[in-house]
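In: Can you look at this prediction? I've put the sequence above it.
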Amino acid sequence: MRRVLPFLLPLALAGCAATPDTPDARSGQVGVREVTAGISGEARMVLAANETFAPPLPAPDNALPAYPSALLAQNLPPQAVCVQVGVAEDGSVMGVTPAPTSPDCPALQPPAQPFFASAAAATQRWRFEPAFRCVFDRTPAPNEACGTDGTHEVPQAVSLVYRFVFEQVDGRGSVRVGD
């Protein structure tokens, strides 16, 4: 029997503040969440009965994108931007593209281009502990850890989808975890 496991890493990263240019400048904040609808069923990893999967872990110092300060004066409505991040077998980022359109990830409209550029620039510099498939010599017991005798780790390239929602609250740029 084979199991299907999505490539996506469940994440909820806390927001962080961008440093204002001047003491009275508006600041931006960012949040991100995992979006499973961004990857079709055909693109999901299929594991054998003797395999488990360990998703990539983001480095704790990965910098989050900033609200583009040049857009603060425009008081734009909230902009949802989804990026698809390719993570190589060594944990480096292979590339960042707009995520496929889905209910959670709207098509990228012209006002969102600077927000996508901010998200892409930040995520392109991210690093991860690599993902891997753990291959057991036999069918593993539930919750059995990899690394025991009779197992080996196979590095795995994956694709992750992140949703960033940039918005203005009380005249300040912020980015919240999308809903």
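Out: Here it is on my side, so go on.
In: Every contact and neighbour count from this point should use C-alpha atoms.
Out: Will do.
In: Let me know the secondary structure of Leu72.
Out: The three-state label given to Leu72 by DSSP: H, G, I helix; E, B strand; the rest coil is helix.
In: hang on, it packs against Arg172?
Out: Yes. Using CA atoms under 8 Å, Leu72 makes contact with Arg172 at a distance of 7.2 Å.
In: Which parts of the chain are helices?
Out: Shown for the chain, the helices assigned by DSSP state H span residues 113-124.
In: and the comparison structure, right after this:
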Amino acid sequence: MREISGAFAQAQRMTLADNESFLVPLEDEANPSPAYPTALLAQQLPSQAVCVRVAIDEAGTVMSSTPAVQPPECPALDAADTAFFDAVAHAVAQWHYEPGLRCVFPDAKTKEQTVGSCGGYREIPQAVSLTYRFVFEQKDGRGSVRMSQ
């Protein structure tokens, strides 16, 4: 699951003109994954989904992360889930991105002919928020975490 919103401080969706496109921030391949909380392994909990909204500034730096509740894929957190969210928040605080870009082209036709880049036209770094879903699972006493759609 990945949801993208622009201008995270105002929590509103970005609106693009006909001659504009948006390039999603690119995650650094070295971004660490969350770790299954060791203290919870003995509890043998069922699979647990945790969703987080990550606010990224114009430079590609993570500014904050907050729980994202979007039932049924992203349930509300209860007491046990707090440790899972803390594991996610700890990992994403270390993440880095190439900034998201608003590309401004001379006209809509030029935009349609330029795919996957700003093509040398005007690039405006954009603050955005991305929503991620992590699934914490346990098998044979070992915890694992995967990013899920």
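Out: Thanks, I have it. Everything numeric here is computed off the predicted structure, so don't read it as measured data.
In: Any idea what the TM-score comes out to?
Out: TM-score for the superposed chains, counting by TM-score structural alignment, normalised by the length of structure 2: 0.86, backed by 141 aligned residues with a CA RMSD of 1.9 Å.
In: Name the nearest residue to the aligned partner of Ala119 of structure 1 in structure 2, sequence neighbours excluded.
Out: Per TM-score structural alignment, the equivalent position to Ala119 of structure 1 in structure 2 is Val88. Counting by CA to CA, 6 or more residues apart in numbering, Val88 of structure 2 lies nearest to Pro34, which is 5.1 Å off, once chain neighbours are set aside.
In: mind listing the strands for structure 1?
Out: Assigned strands in structure 1, in chain order: 3-5, 12-17, 29-34, 45-47, 51-54, 57-58, 79-87, 93-98, 128-129, 131-136, 151-156, 158-169, 172-177 (criterion: DSSP state E).
In: Format the ones you listed as TSV; extra columns: distance to Ala145 of structure 1 and mean neighbour count.
Out: TSV is the format used below for these (distance: least, CA to CA, whole Å; neighbours: other CA atoms under 10 Å):
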stretch	distance to Ala145 of structure 1	mean neighbour count
strand 3-5	17	12
strand 12-17	24	15
strand 29-34	24	22
strand 45-47	16	16
strand 51-54	9	20
strand 57-58	17	16
strand 79-87	23	24
strand 93-98	27	18
strand 128-129	17	18
strand 131-136	9	21
strand 151-156	9	17
strand 158-169	21	24
strand 172-177	31	22
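In: For Pro106 of structure 1, which of these is the nearest?
Out: strand 79-87 (7.1 Å; CA to CA).
In: Find me the equivalent region of the closest one in structure 2.
Out: By TM-score structural alignment, strand 79-87 of structure 1 lines up with residues 48-56 in structure 2.
In: Show me the residue sitting in the middle of structure 2 in space.
Out: Within structure 2, one residue has its C-alpha closest to the average C-alpha position: by CA atoms, centre = their mean, that is Leu130, at 3.4 Å.
In: that older thread, ok, the match of Ala119 of structure 1 - contacts?
Out: Contacts of Val88 of structure 2 were listed using CA atoms under 8 Å, 6 or more residues apart in numbering, and they are 33-35, 50, 52, 134.
In: and if we set it to 10 Å?
Out: Applying CA atoms under 10 Å, 6 or more residues apart in numbering, we find Val88 of structure 2 in contact with 32-36, 50-52, 65-67, 82, 132-134, 145.
In: and what of Ala76 of structure 2?
Out: Ala76 of structure 2 makes contact with 49-51, 67-70 under the criterion CA under 10 Å, 6+ apart.
In: circling back: let me know which of the strands of structure 1 is the nearest to Pro142 of structure 1.
Out: Short answer: strand 51-54, nearest of these by CA to CA, at 10.0 Å.
In: hmm, who's touching that closest one?
Out: 2-3, 5-7, 9, 45-47, 129-140, 142-146, 151-156.
In: and what of stretch 147-158 of structure 1?
Out: Under CA under 10 Å, 6+ apart, the answer for stretch 147-158 of structure 1 is 6-9, 44-45, 50-56, 85-94, 130-138, 140, 145-146.
In: related to what we said a few turns ago, dump the strands of structure 1 into TSV; add distance to Cys105 of structure 1 as well.
Out: As requested, those are arranged in TSV below (distance: least, CA to CA, whole Å):
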stretch	distance to Cys105 of structure 1
strand 3-5	21
strand 12-17	17
strand 29-34	11
strand 45-47	21
strand 51-54	25
strand 57-58	21
strand 79-87	6
strand 93-98	9
strand 128-129	23
strand 131-136	24
strand 151-156	25
strand 158-169	7
strand 172-177	13
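In: shouldn't Gly6 of structure 2 be in contact with Thr131?
Out: No. In this structure, Gly6 of structure 2 is not within contact of Thr131 by CA atoms under 10 Å, at 11.9 Å.
In: so what's in contact with the two at the same time?
Out: Looking at what touches both Gly6 of structure 2 and Thr131 (by CA under 10 Å, 6+ apart), the common residues are Ala55.
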